[in-house]
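Asks: got a predicted structure plus its sequence, pasted below:
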Amino acid sequence: MPEAVATTEDGFLGGRLRLRQPVAGHRAGHDAILLAAATPARAGDRVVEFGAGVGTAGLALGRRVAGLDLVMAELAPGLAGLAEHNASANGIAARVIVLDVAAGAAAYAAAGLAPDSADVVLMNPPFNDPARHRGSPDTVRRIAHVASPTTLDCWVHAARRVLRSGGTLSLIWRADGLADVLEALRRGFGDIRIIAVHGRAREPAIRILVQAVKGSRAPLQICEPLILNGDDGKPTSRAQAVMGGEQILPGPPVSA
């Protein structure tokens, strides 16, 4: 296990997933678990996580679906080392690679990620707007959180290259960036499903979870939103089930 930085061991999925992560810098939270819950996969699927960090989303998915061919790609070697440790400590088979999502096709091929080779890609790209969000002085945290103008297009392009036809992309993004997500998915993806995540009912959404299928021409669907907290400030029963790994997303499509 890497010892270069101080770490904590934290429980996710009701304690069924134990992860080592840095005390300071980028730390896993709700977004990664929501992303895993919104990622469809079956045993035998080749699943690739971009920007894996310490492996939270990929390993949460691996805890839910046994028998995945799971590859977790992370730019920061220290975080990649922790992801490798976390996979082993939780008994989840996974291959961790150090890779910049923005790298070219040759770098992907050298890392064993050939075009049209994945059934599923899941990703939590940096999404904070640098014009409205002060970046952290911690370099790894800043890279993980703050987007450049080309981040989303770059990550979606990489997913499109790696996914086979009919493969699924799952991602999480700021709710106010929905138009940007739809534009990025315009070329090459269809059957788009959108789940809005609200802190409380009657408040604006704070996140969107998006599924899209490479090569599909099926229409877009707006799915049942996820409300994290009730009026009393306590987690809703559905949010608890999702965060505990007991329920997947999305719900059924919203009726017209």
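Replies: Thanks, I have the structure now.

Asks: only C-alpha atoms from now on, for both contacts and neighbour counts.
Replies: Will do.

Asks: report the contact partners of the spatially closest residue to residue 128 that is not a sequence neighbour.
Replies: Nearest residue to residue 128, sequence neighbours excluded (C-alpha to C-alpha, 6 or more residues apart in numbering): residue 146, at 4.6 Å. Taking C-alpha atoms under 8 Å, 6 or more residues apart in numbering, we find residue 146 in contact with 126-130, 133, 135.

Asks: residues near the residue nearest to residue 226 when sequence neighbours are not counted, how many?
Replies: Of all residues not flanking residue 226 in the chain, residue 197 sits nearest, at 4.8 Å (C-alpha to C-alpha, 6+ apart). For residue 197, the neighbour count with other C-alpha atoms under 10 Å is 23.

Asks: which strand or helix spans residue 197?
Replies: With secondary structure defined by DSSP states H and E, residue 197 is part of strand 189-200.

Asks: tell me what that strand is packed against?
Replies: Counting contacts by 3 or more C-alpha pairs under 8 Å, 6 or more residues apart in numbering; DSSP states H and E, strand 189-200 is packed against strand 205-214, strand 221-222, strand 226-229.

Asks: who's in contact with it?
Replies: Around strand 189-200, the neighbours that count as contacts under C-alpha under 8 Å, 6+ apart are 175, 204-231, 249-250.

Asks: centre of the chain to that strand, how far?
Replies: From the chain centre to the centre of strand 189-200 is a distance of 13 Å (C-alpha atoms, centre = their mean, to the nearest Å).

Asks: can you give me the angle it makes with strand 205-214?
Replies: 160 degrees (axes from the mean of the first three to the mean of the last three C-alpha atoms, to 10 degrees).

Asks: buried set for strand 189-200?
Replies: In terms of neighbour count (16 or more other C-alpha atoms under 10 Å), strand 189-200 has its buried residues at 189-200.

Asks: pipe those into a markdown table and attach distance to residue 61 per row.
Replies: Below are the buried residues of strand 189-200 laid out as a markdown table (distance: C-alpha to C-alpha, whole Å):
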| residue | distance to residue 61 |
| --- | --- |
| 189 | 22 |
| 190 | 23 |
| 191 | 21 |
| 192 | 20 |
| 193 | 19 |
| 194 | 19 |
| 195 | 18 |
| 196 | 20 |
| 197 | 19 |
| 198 | 22 |
| 199 | 23 |
| 200 | 26 |
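
Asks: pull the most distant pair out of the residues you listed.
Replies: Pairwise distances across those peak at 30.6 Å for 189 and 200 (criterion: C-alpha to C-alpha).

Asks: pasting the second one now:
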Amino acid sequence: MSPFTTDSLGSLQIKQHSKGYRFSIDPLLLAWHIQPRPGEHILDPGTGCGILSLLLARKQQNLRITAVEIQPELAALARHNVQENQMGKTIEILETDMRLLSQKQLCGPVDRIVINPPYYRQNCGRTNPGSEKATARHEIHINLEEWTKLAASLLKTGGRLHCIFPAERCAELLCAMNLCKITPKNIRNVHSTAQSPASLVLAEGILGAGHGCSLAPPLILYKTPDTYSDEARQILWPENETFLHSPVDRETKSK
């Protein structure tokens, strides 16, 4: 059995490991809610195989995206995916620890930071024995307080932070953003079904903005346990494109 699969995501071809790190629905949900403007510089820390950067570059070609990955094998996969999808002029892959990033290294502050961060505190719950999944799921290399501070140090004033995070940690997220002077401006809860509690929250904050936050209608993923909602189908099948040949990982935080 090959250690890799190549999955079709509409026009994108995504190579990823057969086991270990495989992206889930989370970056698709996040990318759906981001409307990049032409000419923006976007930072994607913890890019994994590059999926979030690729989705944004497909939305808007006139971007400069810096995607950062600390794990060498994943960084190599991200470089491969960027080249295979002919997005080398838009996306640059940096193999480094995101904690070491500076405005100088990025040639100035960035317009947006998009992050699908680790969801769980390091000693909370079972840590996956695979290092890639462990790093994706648990705050091993960087925690909530650290990545929000990092975002504040790298964004321009008025720049935007976009993230997806567990709903049960929403209060922690909003507090961490506020402490870094990133004002939460848009919040949307994600529910598996209309009857289930929120499992995820999509949040957008602006560095140095005034108070005032909008709460969007909830995003419901499934009409029934086996049927996606209309909006979920739009996210997973944009413009009638074909989604993954292999089913998307439903597990919250396969990442």
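Replies: Received the coordinates, thanks. Keep in mind the model is a prediction, meaning the values are calculated, not measured.

Asks: mind checking the TM-score on these two?
Replies: The TM-score (TM-score structural alignment, normalised by the length of the second structure) is 0.86; 236 aligned residues with a C-alpha RMSD of 2.0 Å.

Asks: related to what we said a few turns ago, any quick ChimeraX command for the buried ones out of the contacts of strand 189-200 of the first structure?
Replies: To isolate the buried ones among the contacts of strand 189-200 of the first structure in ChimeraX, judged by 16+ other C-alpha under 10 Å, type:
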select :175,205,207,208,209,210,211,212,213,214,215,216,221,222,223,224,225,226,227,228,229,249,250
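
Asks: next up, the contacts around residue 118 of the second structure.
Replies: Taking C-alpha under 8 Å, 6+ apart as the criterion, residue 118 of the second structure is in contact with 135-139, 143.

Asks: that one -> the first structure?
Replies: Under the alignment by TM-score structural alignment, residue 118 of the second structure pairs with residue 126 in the first structure.

Asks: same deal with residue 167 of the second structure?
Replies: That one, residue 167 of the second structure, aligns with residue 175 by TM-score structural alignment.

Asks: and residue 7 of the second structure, by the same measure?
Replies: Residue 7 of the second structure maps onto residue 10 in the first structure, by TM-score structural alignment.

Asks: how much space between its match and residue 23 of the first structure?
Replies: Using C-alpha to C-alpha, to the nearest Å, residue 10 of the first structure is found at 11 Å from residue 23 of the first structure.

Asks: which contacts among the contacts of residue 146 of the first structure does the second structure share?
Replies: Contacts conserved in the second structure for the contacts of residue 146 of the first structure, using both residues aligned by TM-score structural alignment, their matches' C-alpha atoms under 8 Å: 126-130, 135.

Asks: can I get the buried part of those residues as one PyMOL selection?
Replies: In PyMOL, this line selects whichever of those come out buried by 16+ other C-alpha under 10 Å:
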select buried, resi 126+127+128+129+135
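
Asks: where does residue 142 of the first structure sit, in terms of helix or strand?
Replies: Short version, using DSSP H and E: residue 142 of the first structure is in helix 139-145.

Asks: what residues in the second structure pair up with the following helix or strand past that helix?
Replies: For helix 139-145 of the first structure, the following helix or strand on the C-terminal side (DSSP H and E) is helix 151-162. On the basis of TM-score structural alignment, helix 151-162 of the first structure is assigned to residues 143-154 in the second structure.

Asks: list the buried ones in that stretch?
Replies: Using 16+ other C-alpha under 10 Å as the test for burial, stretch 143-154 of the second structure gives 143-144, 147-154.

Asks: mind putting these in JSON lines, distance to residue 175 of the second structure included?
Replies: Below are these laid out as JSON lines (distance: C-alpha to C-alpha, whole Å):
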{"residue": "143", "distance to residue 175 of the second structure": "14"}
{"residue": "144", "distance to residue 175 of the second structure": "10"}
{"residue": "147", "distance to residue 175 of the second structure": "13"}
{"residue": "148", "distance to residue 175 of the second structure": "10"}
{"residue": "149", "distance to residue 175 of the second structure": "12"}
{"residue": "150", "distance to residue 175 of the second structure": "15"}
{"residue": "151", "distance to residue 175 of the second structure": "14"}
{"residue": "152", "distance to residue 175 of the second structure": "14"}
{"residue": "153", "distance to residue 175 of the second structure": "17"}
{"residue": "154", "distance to residue 175 of the second structure": "19"}
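
Asks: closest to residue 44 of the second structure out of the residues you listed?
Replies: So of those, ranked by how close each gets to residue 44 of the second structure (C-alpha to C-alpha), first place is residue 151, at 10.5 Å.

Asks: wait, that closest one touches residue 161, no?
Replies: Yes. Shown here, residue 151 of the second structure and residue 161 form a contact pair, counting by C-alpha atoms under 8 Å, at 7.2 Å.

Asks: between these two, what contacts are shared?
Replies: Common neighbours of residue 151 of the second structure and residue 161 (C-alpha under 8 Å, 6+ apart) are residue 113.

Asks: in contact with residue 142 of the second structure, which residues?
Replies: By C-alpha under 8 Å, 6+ apart, the neighbours of residue 142 of the second structure are residue 99.

Asks: tell me the counterpart of residue 63 of the first structure in the second structure.
Replies: Mapped onto the second structure by TM-score structural alignment, residue 63 of the first structure lines up with residue 58.

Asks: distance of its match relative to residue 91 of the second structure?
Replies: Using C-alpha to C-alpha, residue 58 of the second structure is found at 11 Å from residue 91 of the second structure.

Asks: neighbour count winner among these two?
Replies: Neighbours were counted for residue 58 of the second structure and for residue 91 using other C-alpha under 10 Å; residue 91 has more, 26 against 15.

Asks: next up, the contacts around the aligned residue in the first structure for that one.
Replies: Alignment note: residue 91 of the second structure maps to residue 94 in the first structure; criterion TM-score structural alignment. Applying C-alpha under 8 Å, 6+ apart to residue 94 of the first structure gives the contacts 69-72, 84, 87.

Asks: among those residues, which lie within helices?
Replies: Judged by DSSP state H, the subset of the contacts of residue 94 of the first structure located in helices is 84, 87.

Asks: across to the second structure, which of the contacts of residue 94 of the first structure hold up?
Replies: Kept across both, from the contacts of residue 94 of the first structure, using both residues aligned by TM-score structural alignment, their matches' C-alpha under 8 Å: 69-72, 87.
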